[in-house]
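**Q** build me a model from this:
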Amino acid sequence: MFLHKLILLVVSLILVTKNVNSERILAMVMIPSYSHQMFYQPLWRELAIKGHDVVVITTDPTNEVLPNFKEIGIKESYPTMKKFLDEMINTTMLQNIWENKWAEVSISLTEFQFNLPQIQELIHNKSEHFDLLIIEHFPSPAFGLQYRFNCSMIGVVSLDAMSVSHEIMGNADHFILYPSAILPYQEDFTFVQRIGALMFGVVVNYMQYASFGMYTDLARQYFGKDMPPIGDIIEKTDMLFVNANPVFSQVRPYTPSTISIAGGMHMKAEKPLPKNLKDFLDNAKDGAIYFSLGSNVRSNELSMNLRKIIMETLAQVPYPVLWKFENDDLPGKPDNVMITKWAPQQDVLRHKNVKLFITQGGLQSLEESLYSHVPVVVLPFFGDQEANADKVNRKGMGVALDRHNLNVEDFKKAIFEVMENPSYRNTVKQMAIRIQDTPRTPLENAVWWIEYVLRHKGAQHLKGPRIPFYQYYYLDVIFVLGATVSTLIGLLILSVKYICRGVCCLMKCNKTKTTKKEKVKKN
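**A** Purely as a prediction, here's the structure:
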């Protein structure tokens, strides 16, 4: 009897193990940016806990030990990214787009990462297989992984997706109704801004599509000459996960294949603050300010002029300021400022005395301020930060400033306005309540749809139809109808002219005949 039960138990364990390990997921987030990486970390963990076999290629491994969970670290990519970040931060958005900097970043990162021994081993392991690829949906040569493993594919974005990604999924795309996620202004366009939005969207899309050929050439070096064009592979995307919520972002219709995972998926459980930070904030009875420019913009690398303006401003406000500053020392530091190389940002913002967050405007930072009910002053630098700053102004979450024209008086005025006007805090709190009022958490929603794609071996049936832009905007119909109506009107005008000419001729002939008759009578 005991032997019989033991056999049943072993068989059951084998079956369970087989079922659990039958679905293998490869996830790749190639951009070396902590804000990009940490957004997805709860998702990888949850998939592994639910029994899926998860392999993650990441620049920021968590080093968490879980069954069925493996991280392939590519932290060595950061210097490659920093070189381009320094260039992009110190140039304009239009210059970055015109010079196609994102394509350069993508190619350089792919060349570096795909030549790492750990990635080479993954690519050339003939016994390796995956049922699903989850990849950051910025077009790149890395999409060749889908061809290598011949699996379903989900694209993920830690902000709203670019226009090309929406087009691929069959979502409604309009450069003014649904402007680019990196366009510095987002709604209520003037006529001149509409022209700018159209030109901006056309140029960005052209640059992205024009880069597909370069991506294909590079990817074929790793996946073989028979690999189809990268554009064709990207078209195979089964689903797109976007971090965009209509409460903060634009209201935009999605096909069923596009899923919003906005709502603080990366938010962690609250933890006690380090003692030095806790003591500093506890003593700020009249309110404190938290100042951080995120993980990509380093305060210690700001220009001396900008740093001077910031320090002069902070010295003139009557509030303690906690500043994430990457050096041990800050020469000329005001007495009310405490610097720290690193801060647990979510927990700092949750502290009851923190009343203002001065931020670069990255989406994850803005989400953390929202869910902590802390209004903001935004100093945008690059990427989607200018667009986010425009939303902050319009939504009433705080005040956005232009760092290129920043001065002490404007900066100080913005700080006092947000600190002392309760409307900003009330707005932020109301927005957070609306965003979080959902039937499922963002994490639950993401996991459910990932398992849907696994169950059905793809989700191409949920994607919307795609038609050429001239059909989408009825240009061919308008042209044909316009030509037809113009022809009919032209024919009508010609007919009227012909009739009028005929009537005139007839009247002239009659008049001539009458004149001749009168002459005959006189004679």
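**Q** all contacts plus neighbour counts: C-alpha atoms, from now on.
**A** OK.
**Q** buried ones in stretch 344-351, by neighbour count?
**A** 345, 346, 347, 348, 349, 350, 351 (16 or more other C-alpha atoms under 10 Å).
**Q** from those, which single one is nearest residue 244?
**A** The shortest approach to residue 244 among the buried residues of stretch 344-351 belongs to residue 346, at 19.8 Å (C-alpha to C-alpha).
**Q** element containing the closest one?
**A** When secondary structure is defined using DSSP states H and E, the element that contains residue 346 is helix 345-350.
**Q** I'd like to know which elements the helix or strand following that helix is packed against.
**A** Once the chain leaves helix 345-350, the next helix or strand it forms, by DSSP H and E, is strand 354-359. Where contact means 3 or more C-alpha pairs under 8 Å, 6 or more residues apart in numbering; DSSP states H and E, strand 354-359 is packed against strand 288-292, strand 376-378, helix 408-420.
**Q** want to throw those into CSV with mean neighbour count and distance to residue 231?
**A** Rendered in CSV, the data for the helices and strands packed on strand 354-359 read as follows (neighbours: other C-alpha atoms under 10 Å; distance: least, C-alpha to C-alpha, whole Å):
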stretch, mean neighbour count, distance to residue 231
strand 288-292, 24, 38
strand 376-378, 30, 36
helix 408-420, 17, 45
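**Q** which stretch among the ones you listed comes nearest residue 198?
**A** Within these, the stretch nearest residue 198 is strand 376-378; the backing value is 26.1 Å (C-alpha to C-alpha).
**Q** structure for this one too, so we can compare:
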Amino acid sequence: MRLPLLLCLLYYFLCDVDGLKILVCFPLPVKSLSILGEGVVRNLLVAGHEVTYITVYPLKNPPKKNFRQIDISSNTAFVAGDHMPSIEFILNNKVEKTPSRDIQLFGQEAARMTLNHENVTKLLEDPNEHFDVILSDLLETELYSGFAVVYECPMIWVYSMGAHWQVLRMIDVAPSPAYDTDYLSSNTIPLSFAERVDELWTRIQWQFYKTFFTQPEERRIYEAVFGAALAKRGRALPDYEEVIYNASLIFANEHDAVRNRPSTPQNFKYIGGIHVEEPVKPLPKDLQDLIDNSKHGVIYFSMGSFLQSKTLPRKLITELLQMFGEFKQTVIWKFEDNSLVDVPKNVQIVNWAPQQSILAHPNVKMFLTHGGLFSSIEAIHFGVPTIGIPALFDQITNVNKAVLNGYALKVELSHDLAKDLKAAIGTMLSDDRYTKKVKELSALYHDRLTKPGPALVYWVEHVVRTRGAPHLRSPALHVPLYQRLYLDLLAIILTTTFAFVLLLRRLCKKSNATKYDQKKTN
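**A** From the prediction side, this is the model:
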């Protein structure tokens, strides 16, 4: 008996360590999203897997082993020039919320460009290509699920935000809008009556656009691209609606230190912080010396990579510089050109900032941020309080959550930004409760059984080992709405009640008619 048992164990462990062939697709021309993709790729490579990476932002120094890049950098033309708003445009036009239909169209057009890119076409047309599992970025389109159809392997989504109904609906029942806000919403839990109505109306609009405009066009793209690829392999293309709800798992870029998250099914896993490199890379010597020698601490200011500080109005830039010059602290401002003049002595302008390395330094007192989710996660990871200046997309939601969690202040993006920001900085410097709260949340964030990188690797391997992990899937996904709401039972009750009332009325009528005839006879 020992020999068969030994052979079984040996087979299991050998299979377990064999490298998988994994296709990772991060096709959106948004630099911050590529940071998540790089985190996913890095951890899969460390685990010994072979990765093919479809990316808009190719790695400058790619690994030489088990790694191949599919360059779709031409997709950046989609967001070049006047296609995307500047901060000045947002201020002057009072842009408060991006319409959900615009985001859907953005995701759809990026998918069209990606799937028709010559390098992706070559990949799809090669009948010798095969993969064990697909991991793809998810934002408002499920078109990349077609890769799993072509390569006959499990599909895993990687979502750059948290547990929102738009993604949960793909593997479970969408949570109620009474307690689950849209990712573009400024509402926070608990919701007032007006906010609940607003969330319901937002969801109805999103579903209307998706059902009647976006999804029909996605189906046409799916049939044109993946239909041709399958035809060369001698297989028929399954229905689009069947494919998009067949994901094995969804990874979400969120973590357990966040409050007011909706309940999630077993195949929804949090990997927030996977993009943070450990150990953190050392600072360049000039920045290391600057932060080390800042007697009063450092304030770090960045508006992210998508909306850059250089697109602020010139008058507002001058006001911000003058305001920063009034503080004793050193201010490191990520500013993307070298045209600034009259920069105060305590202000250090950097075109590019190693953000994680800066936030990791104990001398950094606060982080002035646009409120992107990656920056929000890094603030908690390194325990740095924030002042949020949200502009677009999910930034408003993220900053509101940070304020609700007690480690942040919110400043509206306006032409009075310098004055409002000065007051907020003064408050945070004089009140240490924000620092105490973020340290508390940081401890909660780090207190987890497994770090996000190893957790991602484990669940990817688990999905492949179990051929799609069907045991993790929620049965609610395949229960029709009328059954979930017991509308069939309600129909039976109403029909029975109506029939009973109708019968009772007829009996009463008959009884009254009989009595009338008797009286008439008498």
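**Q** which one among the buried residues of stretch 344-351 of structure 1 gets closest to residue 252 of structure 1?
**A** For residue 252 of structure 1, the nearest member of the buried residues of stretch 344-351 of structure 1 is residue 346. The distance, counting by C-alpha to C-alpha, is 28.8 Å.
**Q** ok, that closest one - contacts?
**A** For residue 346 of structure 1, the contact set (C-alpha atoms under 8 Å, 6 or more residues apart in numbering) comprises 267, 268, 270, 368, 372.
**Q** all helices of the stretch 201-350 of structure 1, in order?
**A** Defined through DSSP state H, counting those that start in this stretch, the helices belonging to the stretch 201-350 of structure 1, from first to last, are 212-223, 230-234, 275-282, 304-315, 345-350.
**Q** what comes into contact with the first one?
**A** When you say that, I think you mean helix 212-223 of structure 1. Applying C-alpha under 8 Å, 6+ apart, the contact partners of helix 212-223 of structure 1 are 107, 111, 114, 139-142, 144-145, 147-148, 226-231.
**Q** for that helix, give me the average deviation versus structure 2.
**A** Relative to structure 2, and after both are superposed, helix 212-223 of structure 1 has an average distance of 1.9 Å to its aligned residues, where the measure is mean C-alpha distance after the TM-score superposition for structure 1.
**Q** quick one: buried residues of that helix?
**A** Within helix 212-223 of structure 1, the residues scored as buried using 16+ other C-alpha under 10 Å are 212, 214, 215, 216, 217, 218, 219, 220, 222, 223.
**Q** against structure 2, where does it fall?
**A** Per the alignment by TM-score structural alignment, helix 212-223 of structure 1 matches residues 215-226 in structure 2.
**Q** and if you look at the last one?
**A** Structural correspondence for helix 345-350 of structure 1: residues 355-360 of structure 2, per TM-score structural alignment.
**Q** as a markdown table, the contacts of residue 346 of structure 1 with distance to residue 191 of structure 1 and neighbour count would be great.
**A** A markdown table is the format used below for the contacts of residue 346 of structure 1 (distance: C-alpha to C-alpha, whole Å; neighbours: other C-alpha atoms under 10 Å):
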| residue | distance to residue 191 of structure 1 | neighbour count |
| --- | --- | --- |
| 267 | 40 | 15 |
| 268 | 43 | 10 |
| 270 | 47 | 11 |
| 368 | 35 | 22 |
| 372 | 37 | 22 |
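**Q** tell me which of the residues you listed is nearest to residue 69 of structure 1?
**A** Proximity of the contacts of residue 346 of structure 1 to residue 69 of structure 1 was ranked by C-alpha to C-alpha; the top entry is residue 268 with 19.7 Å.
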